[in-house]
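S.K.: Model the structure of this input:
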Amino acid sequence: MNYRHGFHAGNHADVLKHVIVLMLLEALKAKPSPFFVLDTHAGRGRYLLGGEQSQRTGEAATGILRLAAHKGLPAPLKAYLQAVKAGNPVDALLAYPGSPMLVAQALREGDRLAACELQAEEAQALKALFTGDAKVAVHARDGYGAIKALLPPRVGQDRFARGLVLIDPPYEAQQDEYPLVRDAVAECLQRWPGAMVAVWYPIKQRRTLQPFYRRVASLPAKGVLAAELLVHPDDSPLRLNGSGMLLFNPPWQLDQALAPVLKALDAALGEPGASHLLTWLRPPV
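M.R.: I've put the predicted structure just below:
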């Protein structure tokens, strides 16, 4: 099952992932020195919510559209909604921005984004989206291979000590993807030790992820934090019950900032039996 098709845009998994990405970017922007972002599986960057496939699944209605109707949300969720609305008409959500678009909107003058997409049609759409934007480089290539090619990052004479690597593969063969993800994170940490690494992953039945948790917890990061949202009970292997983000080298006190966000997402998007989890797989040092 591929979890990255456009007709899933704006679902609960996108909400969780993109809220956290924006929180990581805010942490990077707290310091004046420029940063670099590598998005390994970027997709096309922007998705129409009114498309036939999107309307058929109705996932945005139980994700971004449901969240947008809630009041009294924590500040990171308000900032996320503002970022999503930025590319839409006033009082309407016609399109949903993927991670490269959200990142690009947050970049300052000296910051840079490298967005990778292997599928030709998606890569072409991504290139068209960022035509003329000097802060964004689009690479039509495999994202895992890009880690070796582009890290540590250097653009012209500029080297970047700080930044973020977002790894969001399609999980077409879910169990086969986990060793690739683990190796990719290890490569990132070896080549660019000062970077934050964020990995999105789907959750059907959480107990099946235990071996993956153990393997990534052993990687040489200064801390490994797992943030998860299950909008359905964790008892069905046939659907996407929830998703999580693994955060390597997360910024200081991110766990405290994330706690009310996960609680609010659980309340806003969860069905009966929903849950959320925030736990250190490897405590910070």
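
S.K.: contacts and neighbour counts: CA atoms only from here.
M.R.: Noted.

S.K.: residue contacts, the residue lying closest to residue 154 once chain neighbours are set aside?
M.R.: With sequence-adjacent residues excluded and distances taken as Cα to Cα, 6 or more residues apart in numbering, residue 154 is closest to residue 160, at 6.4 Å. With contact taken as Cα atoms under 8 Å, 6 or more residues apart in numbering, residue 160 is in contact with 34, 35, 36, 152, 153, 154.

S.K.: farthest-separated two in those residues?
M.R.: 34 and 152 (14.2 Å; Cα to Cα).

S.K.: Quick check: residue 34 touching residue 113?
M.R.: No - counting by Cα atoms under 8 Å, residue 113 is not a contact partner of residue 34; they are 11.1 Å apart.

S.K.: more crowded one of those two?
M.R.: residue 113 (23 against 19; other Cα atoms under 10 Å).

S.K.: how close does the more buried one sit to residue 203?
M.R.: 28 Å (Cα to Cα, to the nearest Å).

S.K.: go on, residue 168?
M.R.: 14 Å.

S.K.: again with residue 160
M.R.: 33 Å.

S.K.: Which parts of this protein are strands?
M.R.: For the chain, the strands defined by DSSP state E cover 36-39, 46-48, 95-97, 112-116, 136-139, 154-155, 158-159, 163-167, 196-203, 224-230, 242-248, 275-282.

S.K.: what angle do the last one and strand 242-248 make?
M.R.: Right, strand 275-282. 20 degrees (axes from the mean of the first three to the mean of the last three Cα atoms, to 10 degrees).

S.K.: Can you give the contact residues for strand 275-282?
M.R.: Applying Cα under 8 Å, 6+ apart, the contact partners of strand 275-282 are 213-214, 217-218, 223-233, 255, 259, 262-263, 266.

S.K.: same check, this time on stretch 236-247
M.R.: 12-13, 16-17, 196-205, 223-234.

S.K.: how about this one, so we can line them up?
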Amino acid sequence: MFAYRHAFHAGNHADVLKHLVLVQLLQHLGQKDKGFRVIDTHAGAGAYSLRTEAANKKLEWLDGIGRLWERTDLPPGVAAYLDQVEVFNGPGVLKNVPGSPSLIRQMLRPQDELHAFEMHPTDLRALEKLMAGTKGVKVHLSDGFAGLNALLPPPTRRGLVLIDPPYEMKTDYGRVLSTVREALAKFPDAVIAVWIPQVQLLDAQQLPQRLRNAVKGVAKKGWLDASLSVVAPQDGGFGLLGSHMFVANPPHTLHTLLATELAWLAEVLGQHPGAKGQLSAGS
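M.R.: Got it, this is the predicted structure:
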């Protein structure tokens, strides 16, 4: 149950797409004075050193954020994400990368709040230590799928839900779908961002379309599906080829930004000639 550790994958190409979109959503919510609530259903440890044995076992970050860190031609969305990483890491050599809860905490205002769920005991302790004393942040030792609905809708009726399970169990795919349906039934205005791996597994390949069908006519501002495919399929069907970020009720500015930046990311992060970024949207 607790086999997955994000420390082995922090800063990889999937993190780049996920955190780029997350930063854009947080920036959009922060444009209004009224506070908002962020719920991170699978928060992880919150911070990752790139000097650890885990990070250096496969060196996935070198083909993710490592390809972006020292570039001077970053487009606006990628630059905004890298700015937040630099706030966390400091200027100079890249040594540490933030997990989603750290990025969220950096962008919260006094009137905003974060609820972070984590069940892995080691990651939970690290996250609690990292977030200790931060006003407006609460760490939950609980299943984020099960705990989400009790926090919806927030009193301000403004909220962002990040759902990014490890998908190490096939049941995660079905739970993502049911959780999104239930969340929108309680809070149709919720901005819900779902990370989906691109792997050679039918459940993973079907989930984006199943989510589109589930939110159609329910999410008041429609949906957006951004995908980044950077690794060629391998013999045996193993490996992470890329990822999706599916967003229910996306801000209108997100489509315009990703329409140009996904192609740039595919070129910079691509590991084979067929690398590509794709964007779909609907109501």
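
S.K.: on that earlier part again, which of the contacts of residue 160 of structure 1 ranks first by neighbour count?
M.R.: Most surrounded of those: other Cα under 10 Å gives residue 36, at 25 neighbours.

S.K.: Structure 2: which residue goes with that residue?
M.R.: Residue pairing (TM-score structural alignment): residue 36 of structure 1 is matched to residue 37 of structure 2.

S.K.: Output the residue interval of structure 2 matched by stretch 138-152 of structure 1.
M.R.: The alignment of stretch 138-152 of structure 1 onto structure 2 (TM-score structural alignment) spans residues 139-153.

S.K.: Show me what that stretch is in contact with.
M.R.: Under Cα under 8 Å, 6+ apart, the answer for stretch 139-153 of structure 2 is 39-42, 115-119, 124, 127-128, 131, 159, 175-176, 179, 182-183, 186-187, 190.

S.K.: Among those residues, which are located in helices?
M.R.: 124, 127, 128, 131, 175, 176, 179, 182, 183, 186 (DSSP state H).

S.K.: Return a ChimeraX selection command for the buried portion of these.
M.R.: Command for ChimeraX, covering only those of those found buried under the criterion 16 or more other Cα atoms under 10 Å:
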select :124,127,128,131,176,179,183
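
S.K.: could I get the ones in helices among the contacts of stretch 139-153 of structure 2 as TSV with distance to residue 55 of structure 2?
M.R.: Shown next, in TSV, are these (distance: Cα to Cα, whole Å):
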residue	distance to residue 55 of structure 2
124	19
127	18
128	21
131	22
175	29
176	27
179	31
182	36
183	34
186	39
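
S.K.: hang on, the earlier thing: now render the strands of structure 1 as TSV, adding distance to residue 58 of structure 1.
M.R.: Putting the strands of structure 1 into TSV (distance: least, Cα to Cα, whole Å) gives the following:
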stretch	distance to residue 58 of structure 1
strand 36-39	26
strand 46-48	12
strand 95-97	13
strand 112-116	28
strand 136-139	30
strand 154-155	41
strand 158-159	43
strand 163-167	26
strand 196-203	18
strand 224-230	18
strand 242-248	16
strand 275-282	21
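
S.K.: Please identify which of those is closest to residue 7 of structure 1.
M.R.: When those are compared by Cα to Cα, strand 46-48 sits nearest residue 7 of structure 1, at 7.9 Å.

S.K.: so where is the closest one in structure 2?
M.R.: Counting by TM-score structural alignment, strand 46-48 of structure 1 sits on residues 47-49 of structure 2.

S.K.: Next, the mean deviation of that stretch compared to structure 1.
M.R.: In the superposition with structure 1, the average deviation recorded for stretch 47-49 of structure 2 is 0.5 Å (mean Cα distance after the TM-score superposition for structure 1).

S.K.: For that stretch, what is the distance to the chain centroid?
M.R.: 16 Å (Cα atoms, centre = their mean, to the nearest Å).

S.K.: Quick check: buried residues in stretch 19-36 of structure 1?
M.R.: For stretch 19-36 of structure 1, burial by neighbour count (16+ other Cα under 10 Å) applies to 19, 20, 21, 22, 23, 24, 25, 28, 29, 34, 35, 36.

S.K.: whoops, stretch 240-252 of structure 1 was the one
M.R.: Neighbour counts over stretch 240-252 of structure 1 (16+ other Cα under 10 Å) mark 240, 241, 242, 243, 244, 245, 246, 247, 248, 249, 250, 251 as buried.

S.K.: cool, and stretch 4-15 of structure 2?
M.R.: 6, 7, 8, 9, 10, 11, 12, 13, 14, 15.

S.K.: ok, of those residues, which one's closest to residue 168 of structure 2?
M.R.: For the buried residues of stretch 4-15 of structure 2, the nearest to residue 168 of structure 2 is residue 6 (11.7 Å; Cα to Cα).

S.K.: list the contacts for that closest one?
M.R.: Contacts of residue 6 of structure 2 (Cα under 8 Å, 6+ apart): residue 44.

S.K.: Please tell me how far it sits from residue 200 of structure 2.
M.R.: 20 Å.

S.K.: Over to residue 179 of structure 2?
M.R.: 23 Å.

S.K.: What of residue 57 of structure 2?
M.R.: Distance from residue 57 of structure 2 to residue 200 of structure 2, by Cα to Cα: 23 Å.

S.K.: So those two - more neighbours on which side?
M.R.: residue 200 (16 against 10).

S.K.: show me what contacts the more buried one?
M.R.: 233, 237, 238.

S.K.: and of those residues, the nearest to residue 49 of structure 2?
M.R.: Nearest member of these to residue 49 of structure 2, counting by Cα to Cα, is residue 238, at 26.0 Å.

S.K.: about what we covered before: which among the contacts of strand 275-282 of structure 1 count as buried?
M.R.: Among these, those buried by neighbour count (16+ other Cα under 10 Å) are 213, 217, 223-233, 255, 262, 266.
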